[in-house]
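# following is a predicted model, sequence given first.
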Amino acid sequence: MQNIPNILSTTRLLLAPVFLFMYIQDALVWRSLSVAVFAVAAVTDYFDGKIARYYQVESDYGVFVDPLADKFLTFAGFLCLPFLDSSQFPWWAVGVILFRDIVITVLRLYAGRKNLEMKTRITAKIKTMVQMIFLYTVLLLGVFKESDIDFADQAEIFFNTGVLFYGMIIVTVITIYSGIEYLIMNPHLFRQEKRS
């Protein structure tokens, strides 16, 4: 049971590029399957944390891989969005989100290496939840839009009304705010060590 959280995190890390490769294919069947892969990967994020907390098992590997796997999955998801519609999901917004997550991930790795505490708040969890819900919704709508099912017309409406653009802006703002909050709460990470 102790290794299950690490296995789930590693699985999520490996599924991220698989999802990305499948979603960018032109064939509808690949895109459809990729959304299922994304959902499975996202679910592992919930269960690895729940199992680790319940059995009180934590390892250096898990602390390192778990947030890294989260970032790989969200990176893969956001990279797909401009290919669906770059006017709804502009590259600059994707770049801002990825830049924020890269900076915070590097700081977390630095803090771990220096044995420094990195404070977090509920905003970070809200940010991750909002990103995941938004990504899954848009990726699913992208699949529906290209299909021949009845819901295809409704999915097309979402892309035509501009509501997804505003959703992307909201996600971007929440992501930026969360990143700024990290920096404000952890000034000790930027202080130079005093030499004796």
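It's in.
# when you work out contacts or count neighbours from here on, use the C-alpha atoms and nothing else.
Will do.
# tell me which helix or strand the residue nearest the centre of the chain sits in.
Against the mean C-alpha coordinate of the chain, by C-alpha atoms, centre = their mean, the closest residue is residue 74 at 2.5 Å. Residue 74 is part of helix 60-84 when elements are defined by DSSP states H and E.
# cool, residue 57 as well?
In this structure, residue 57 sits in neither a helix nor a strand according to DSSP H and E.
# my guess is it contacts residue 2. True?
Yes: assessed by C-alpha atoms under 8 Å, residue 57 is found in contact with residue 2 at 5.8 Å.
# more neighbours: the two, which one.
residue 57 (16 against 13; other C-alpha atoms under 10 Å).
# ok, now how distant is the more buried one from residue 118?
In this structure, residue 57 and residue 118 are separated by 20 Å, where distance is defined by C-alpha to C-alpha, to the nearest Å.
# go on, residue 31?
Counting by C-alpha to C-alpha, the gap between residue 31 and residue 118 amounts to 38 Å.
# returning to that earlier point: so what's the residue nearest to the centre of the chain up against?
Taking C-alpha atoms under 8 Å, 6 or more residues apart in numbering, we find residue 74 in contact with 131, 132, 135.
# touching, residue 120 and residue 182? I think so.
Yes: the pair residue 120 / residue 182 is scored as a contact, 6.6 Å apart, by C-alpha under 8 Å.
# higher neighbour count, these two?
It is residue 182, of residue 120 and residue 182, that has more neighbours when counted by other C-alpha under 10 Å, with 19 against 13.
# what helices and strands are in contact with the helix or strand hosting that one?
Under DSSP H and E, the secondary-structure element containing residue 182 is helix 163-185. Based on contacts counted as 3 or more C-alpha pairs under 8 Å, 6 or more residues apart in numbering; DSSP states H and E, the elements that helix 163-185 packs against are helix 91-113, helix 122-145.
# got another, please set it beside the one above:
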Amino acid sequence: MNLPNKITMLRVIMIPFFAFFMLTDVVGNSKYIAVAIFIIASLTDTLDGFIARKYNLVSNFGKFMDPLADKLLVSTALICFVSVPDNPMPVWGVIVIISREFIISGFRLVAANEGIVLAASWWGKIKTTVQMVMSVLLIVNFDGEVIDIIENIFIYAAIALTVISLVDYLIKNWKVLDDGKM
């Protein structure tokens, strides 16, 4: 397993630790530990991609696992937000975002079954970045009118980009479902 793939797997390993600190307060203000873990995990996404491209270590495993690790991280955060009191993330938004991830994962599985690896698009990368920034804001969840407005802007931008990236992905890869050929 090459270095970028190890970094991707590190991100996956960090997810349960993030969820633990997000949902408990074992050390008092555990949300700050949760946000630190989330930020580090999010940064590994940039790092593994940079290393993979710079040193020509792009692999089919990385193309498949990297976006899956992002989906797991963001989905975990979204599910945690639903259980946190006073968190502004609407449940319907969580459903939209997670549903998109299942649809895209299904497409990738069908493609993989035909030996085709579907890499993430730029819309998907922008969506993931906005979702991660939104998540950081919602984990910390500072009080204040301006902060509330910023959080809501990121929430609705993340939801909109989720839908846009889904439509883009479906249009570009629809032929995968049509007998599995591109």
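Okay, I see it. These numbers were taken from a predicted model, which means no experiment stands behind them.
# any idea what the TM-score comes out to?
TM-score of the superposed chains, computed with TM-score structural alignment, normalised by the length of structure 2, equals 0.86; 180 aligned residues with a C-alpha RMSD of 2.4 Å.
# which strands or helices does the longest helix seen in structure 1 pack on?
The residue-count maximum for a helix in structure 1 (DSSP state H) belongs to helix 28-54. Contact analysis of helix 28-54 of structure 1 by 3+ C-alpha pairs under 8 Å, 6+ apart lists helix 4-23, helix 60-84, helix 122-145 as its packing neighbours.
# buried residues, it. List them.
Of the residues in helix 28-54 of structure 1, those with enough neighbours to count as buried (16 or more other C-alpha atoms under 10 Å) are 28, 30-32, 34-35, 37-38, 41-42, 44-45, 48-49, 51-52.
# same deal with stretch 143-153 of structure 2?
So stretch 143-153 of structure 2, judged by 16+ other C-alpha under 10 Å, has buried residues 148, 151, 152.
# if we look at that stretch, which residues are touching it?
Under the criterion C-alpha under 8 Å, 6+ apart, external residues in contact with stretch 143-153 of structure 2 comprise 88, 134, 137, 138.
# residue 11 of structure 2: which of those is nearest?
Nearest to residue 11 of structure 2 among the contacts of stretch 143-153 of structure 2, counting by C-alpha to C-alpha, is residue 134 at 18.2 Å.
# pretty sure that closest one contacts residue 154?
Yes: checked against C-alpha under 8 Å, the pair residue 134 of structure 2 and residue 154 is within contact range at 5.2 Å.
# how close does residue 43 of structure 2 get to residue 83 of structure 2?
Distance from residue 43 of structure 2 to residue 83 of structure 2, counting by C-alpha to C-alpha: 25 Å.
# same deal with residue 58 of structure 2?
With distances defined as C-alpha to C-alpha, the gap from residue 58 of structure 2 to residue 83 of structure 2 amounts to 37 Å.
# same check on residue 13 of structure 2?
Distance, residue 13 of structure 2 to residue 83 of structure 2, using C-alpha to C-alpha: 22 Å.
# for residue 150 of structure 2, same thing?
Residue 150 of structure 2 is 21 Å from residue 83 of structure 2, by C-alpha to C-alpha.
# now residue 167 of structure 2
29 Å.
# likewise for residue 109 of structure 2?
Counting by C-alpha to C-alpha, the gap between residue 109 of structure 2 and residue 83 of structure 2 amounts to 30 Å.
# which one of the two has more residues nearby?
Neighbours were counted for residue 109 of structure 2 and for residue 83 using other C-alpha under 10 Å; residue 109 has more, 17 against 12.
# and the aligned partner of that one in structure 1, what does it touch?
Structural correspondence for residue 109 of structure 2 with respect to structure 1 (TM-score structural alignment): residue 109. If a contact means C-alpha under 8 Å, 6+ apart, then residue 109 of structure 1 has residue 64 as its contacts.
# one more pass at 10 Å, please.
If a contact means C-alpha atoms under 10 Å, 6 or more residues apart in numbering, then residue 109 of structure 1 has 63, 64, 67, 68, 115, 116, 118 as its contacts.
# top of these by neighbour count?
In terms of neighbours by other C-alpha under 10 Å, the contacts of residue 109 of structure 1 top out with residue 68 at 21 neighbours.
# list the contacts for that one?
With contacts defined as C-alpha under 10 Å, 6+ apart, residue 68 of structure 1 is in contact with 9, 10, 12, 13, 62, 101, 102, 105, 106, 108, 109.
# ok, and the closest non-adjacent residue to the fourth one?
Using C-alpha to C-alpha, 6 or more residues apart in numbering and skipping the chain neighbours, the partner closest in space to residue 13 of structure 1 is residue 69 (4.4 Å).
# count of neighbours near that neighbour?
23.
# wait, isn't it in contact with residue 9?
Yes: counting by C-alpha atoms under 10 Å, a contact exists between residue 69 of structure 1 and residue 9, whose distance comes to 6.2 Å.
# common neighbours of the two, please.
15, 41, 45.
# Throw the residues you listed into a markdown table and include distance to residue 78 of structure 1, thanks.
Formatted as a markdown table, the entries for these read as follows, by distance: C-alpha to C-alpha, whole Å:
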| residue | distance to residue 78 of structure 1 |
| --- | --- |
| 15 | 15 |
| 41 | 15 |
| 45 | 17 |
